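Enquirer: need a structure here:
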Amino acid sequence: MFFKKKKTDSLNSLNQGNIEKRKLIPAHTDGFIQEMKRLLHNSADLNVKDRPNGVTLIFLDSIIDNKMLHQDILARLQHGESSPDEILKKITVSKVAKYFYIEDAVEMMLKGAVLIHSSGHPCIVSASIGTQENRSLTRPENESQVLGPQIAFNESMATNISLIRRFLTNPNLCNESYSLGKQTNSGVSLLYMKGIADEEMVDRLRERIKNIKVDSILDSSTLVQFIEDNSFAIFPQLLMTERPDRACAWLLNGKMIVLVDGSVQVIGCPQTFIEFFQSMEDESVRWQIATFLRLLRIFSMIVSIFFTAIYVAALTFHYEIIPQTLLIPLGESRSKVPFPPIIEALLLEGMIELLREAGARLPTKVGQTMGIVGGIVVGTAAVDAGFTSNILIIIIAVSALASFTTPNYMMGNVIRVLRFPLILLAGFWGFYGLMIGFCFLLIHLIRLSSLGTPFLAPFYPPRFADWRDSIIRLPIQFTNIRPIQTRPLNRLKYRFNKSKKKE
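Expert: Next comes the predicted model:
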């Protein structure tokens, strides 16, 4: 008890010391101006304006709206009393507050506020008139689809939240604001539906955000790596989207979303492995078409990961599984190749990845030309020179095409990387190596979790009620139950009435 009390006393003294370290705003205007110049290192865009009635305005002219400065502030401070309380009554800007500490004044000015100081008063009035430099709303680039809303998030958090509120005009939509990054003070918002989202899960995500102590958070993709369960796993455990309709669908299913100011991607959590292969367009088409597309994506993932490795294992150890009618053309195709199958496959896979990366980094038109022409020219030259066989060119091309069917960019990158260790295992141990690799991936996926929930749900642990909207999608009357994975407080979405007009 003695040590516990001593520790508590030391923490209280430390907190008291931090409070005492905070400097009060000087009552004299000259002292306040000198202190602000010192803290901002005499920044070139620091502007000071004196008014006739003893009021001084200090602001950074590079991040404020000059029109609002003249119309809403300067025009209203021409005459009359200059006390802070009177200034608060005169200014009509929406975000106006009074502060007594110099640290709060600096923080507000860096966020686009004008500081109004009255001589003889140890406080300032802050009026937020920061500029809102946003690009216009555009179509989604990475999640494009034919049906559904054709609008995407942009870099402004205020705009993104307004898009979500446009879809969800519900008072139960909760918005919690945080500031992360010692150097950047980036704005972060946590959104969830009160009465649907599980409070324990919301608390878990809230604590993870609060416990992040870093210098900077510049994008959602950086924040994801801090709040996911296992940062060493190759598989992403949280999804990001640029579509407001998909973010709203997550909220209505009992999930939470996280927005970062300056990022076009919104984080949704928790997520499951199968959701990385679902598209928002699946909800807009007939259930038979949606089921076919989801099965096609799963099949394409398996082909992309294992097709080349199976070729290497069959040619290295297991000739007996190759049909006899295929052995002769296969032997003729490989007769001029001087490398074993594993070296041949790794060289060609590496060449495909080089072409793909070069096409992604070049300008759009040049990149498309580079990918098409480079693939044709290099592939044809490699076959003519005897570095590879025609059949392997076809297999590599099919695997590359199959990897593009994954709707999520992060999961597509994982599929690209997994091919290489499986090719090595197949080249050294054949199908036994492939089974070792497959079992390792399966165990790894079983051990993963997303915000404390199983990553392989609803298949492990088996939750048959959620299978109706997983790999397959049943008709809409059977998808009126929210998934168990998010532990929603209200599982029923709607009641489907089979009312038909009687003639």
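Enquirer: For the rest of this, base every contact and every neighbour count on C-alpha atoms.
Expert: Will do.
Enquirer: residues touching Ala402, list them.
Expert: By CA atoms under 8 Å, 6 or more residues apart in numbering, the contact list for Ala402 reads 297, 300-301, 303-304.
Enquirer: and for comparison, fold this next one:
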Amino acid sequence: MTTNMISESVSETREKLWDHMRNPRMVFRTLSCGTNSLLLAYLPYLVDTVILQQVLLPYFERLPDEKIDPDTILGNVPVAHVTKTMDYRQVSDHLVRGWIYLQIEGMACGLLLYVARIPSRSLGEAQVETQIFGPQVSFTEDLETNLGVLQGYLSTDLLTNVTITIGKRSRTNVEVCYMEELAAPENVQTVIQRLRDLDIDGVIDSGKLVQLIDDNTFSIFPQLILTERPDHVSEALLEGKVAVFVEGSPFAIVGPSSFVDFFKSNEDLYIRWQMASFIRLLRFSALFVSLFFTATYVAALTFHYEMIPSALLVSLVKSRSKVPFPPLFEALLLEMIIEFLREAGARLPFKVGQTIGIVGGIVIGQAAVAAGFTSNILIMIVALSALASFTFPSYMMSTAVRILRFPIIVLAGIWGGFGIMLGASFLLIHILRQSSLGRPFFLPFFPFRLQDIKNSLIRFPFYSLGKRPAMTRSPDDTRVPDEARKKRPVQ
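Expert: The predicted structure follows:
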């Protein structure tokens, strides 16, 4: 412990900091201010050199000639954040975050001055969770900017932050945000405890962190929501949920989250409740289309010809007359081609990716039919299944559904309709067993909560949503008081 204590000698401090940092870009400056000898240590690519040259250095030059102590500078230095330290480890941790270390010769302590200029992009529109109505701004990689944007949406002192440093080598700052009177203490403590229990080299992005703190690592379904939208996080906090921000990541983690939450979009709150209800029902219908449409085709052609109407059966026979492969292989081939095109479009530059997705799909589809590899009807079915998966607001849930489509198709090709029911039953049982921060994942259907049904598959008018979700177990579960609902205008 004593080896990390700051020495009174400036030259010894310089050597110790060099041993701790080992950074060739480290800058050490010695200033003579009367009888005082000052040491400045900083990383030039992390500090704001304008503030250093035009504010701090002139201030140090105006220091009195007589002997001074750090407390004199502590109360007068023109910097917003100043902290006193006596530990080399604390100094090195702050230097890599854009702080300047100041020490006076003969003093066994120093000052840390915050003058950081961390490179980051400015606020822009959301790229992943796009929407027509509502706020268009998204988070950035700068943690302070994200917290400022969130505070702009929730201008209240109830918004509470807890800072945790994760990673033995990355030393990444993580902020846990919640509303003091709305979030259940057990939810907050669960998140904080899971973060503090992590023993890992480093965490670079929230996408990695969410896999380390969720309830079931082996489940394909995401149990915590990743979002880049400040309005989404704000609404979640008002429901009593907890949000986690990772330094360097533009995505926030929100929990606890139910299975239904992954099919909700914040845009549902900005349009009429009838429109929002229709769109939500459309998304849940798309879930079944994406999972079972292609599998139903394979099962019908392999085992259940009698279920197909005779008029349609004639078209199917003509369409597949030149196809040499069984329906199972044909369906898997087309599904793989669709996934190839989707992944290629996502990894290529934006304009090139769009062209590859459209032209590649048309050319490959027409060539496959002409060569007799597949039928026109299956191309339409696979295209509809792929299109349905794009309706989900959550990219993680959309990817999970895309992957699950393959084993269900295989089950349909092996056992027909029985295989589809077997796969659906397994998925349902698996979802019922999941949890999010210890809360049931399939709320409000299991356990059944009638009040929360009003904002699940459909969205009732706002005055009908008087209670917060049961999943959050908020200490204050009243969102709209009964008096306010009684006073609402009625035509």
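Enquirer: Can you pull the TM-score for these?
Expert: The TM-score (TM-score structural alignment, normalised by the length of structure 2) is 0.96; 484 aligned residues with a CA RMSD of 1.5 Å.
Enquirer: just checking, which of the contacts of Ala402 of structure 1 belong to helices?
Expert: Secondary structure of the contacts of Ala402 of structure 1 is defined by DSSP state H; positions in helices are 297, 300-301, 303-304.
Enquirer: burial count for the corresponding residue of structure 1 for Tyr101 of structure 2?
Expert: Counting by TM-score structural alignment, Tyr101 of structure 2 lines up with Leu115 in structure 1. The burial metric for Leu115 of structure 1, expressed as a neighbour count using other CA atoms under 10 Å, is 24.
Enquirer: and the helix or strand in which Leu115 of structure 1 is found, how far from structure 2 on average?
Expert: The secondary structure element spanning Leu115 of structure 1 is strand 113-118 (assigned by DSSP states H and E). For strand 113-118 of structure 1, the mean distance to aligned residues of structure 2 following superposition is 1.2 Å (mean CA distance after the TM-score superposition for structure 1).
Enquirer: So what's the gap between that strand and the chain middle?
Expert: Per CA atoms, centre = their mean, to the nearest Å, the displacement of strand 113-118 of structure 1 from the mean C-alpha position of its chain is 37 Å.
Enquirer: ok, then the element right after that strand?
Expert: As assigned by DSSP H and E, the chain's next helix or strand after strand 113-118 of structure 1 is strand 124-128.
Enquirer: Just give me the closest of the contacts of Ala402 of structure 1 to Val285 of structure 1.
Expert: Compare each of the contacts of Ala402 of structure 1 with Val285 of structure 1 using CA to CA and the shortest gap goes to Arg297, at 15.9 Å.
Enquirer: That closest one -> structure 2?
Expert: The alignment partner of Arg297 of structure 1 in structure 2, by TM-score structural alignment, is Arg283.
Enquirer: mind checking how far that match is from Gln131 of structure 2?
Expert: Taking CA to CA, to the nearest Å as the criterion, Arg283 of structure 2 is separated from Gln131 of structure 2 by 15 Å.
Enquirer: Which one of those two is surrounded by more residues?
Expert: For Arg283 of structure 2 against Gln131, the residue with the higher neighbour count under other CA under 10 Å is Arg283, and the figures read 21 against 16.
Enquirer: Contacts only, for Leu150 of structure 2.
Expert: Applying CA under 8 Å, 6+ apart to Leu150 of structure 2 gives the contacts 230, 233-234.
Enquirer: What lines up with it in structure 1?
Expert: The criterion is TM-score structural alignment: under it, Leu150 of structure 2 has Ile164 as its aligned partner in structure 1.
Enquirer: Please apply the same query to Val55 of structure 2.
Expert: Using TM-score structural alignment, Val55 of structure 2 pairs with Asp72 in structure 1.
Enquirer: Out of the ones in helices among the contacts of Ala402 of structure 1, who's the most crowded?
Expert: Once you tally neighbours by other CA under 10 Å, Ser304 ends up highest among those, having 27 neighbours.
Enquirer: Secondary structure element holding the closest residue to that residue other than its chain neighbours?
Expert: Nearest residue to Ser304 of structure 1 in three dimensions, chain neighbours excluded: Ser399, at 4.2 Å (CA to CA, 6 or more residues apart in numbering). Secondary structure from DSSP H and E places Ser399 of structure 1 in helix 390-403.
Enquirer: so where is that helix in structure 2?
Expert: Helix 390-403 of structure 1 corresponds to residues 376-389 in structure 2, going by TM-score structural alignment.
Enquirer: Same question for stretch 341-356 of structure 1.
Expert: With TM-score structural alignment as the criterion, stretch 341-356 of structure 1 aligns to 327-342.
Enquirer: Which residues does the matching stretch contact?
Expert: 294, 298, 301-302, 356-357, 360-361, 373-374, 378-379, 382-383, 386, 406, 409-410, 413.
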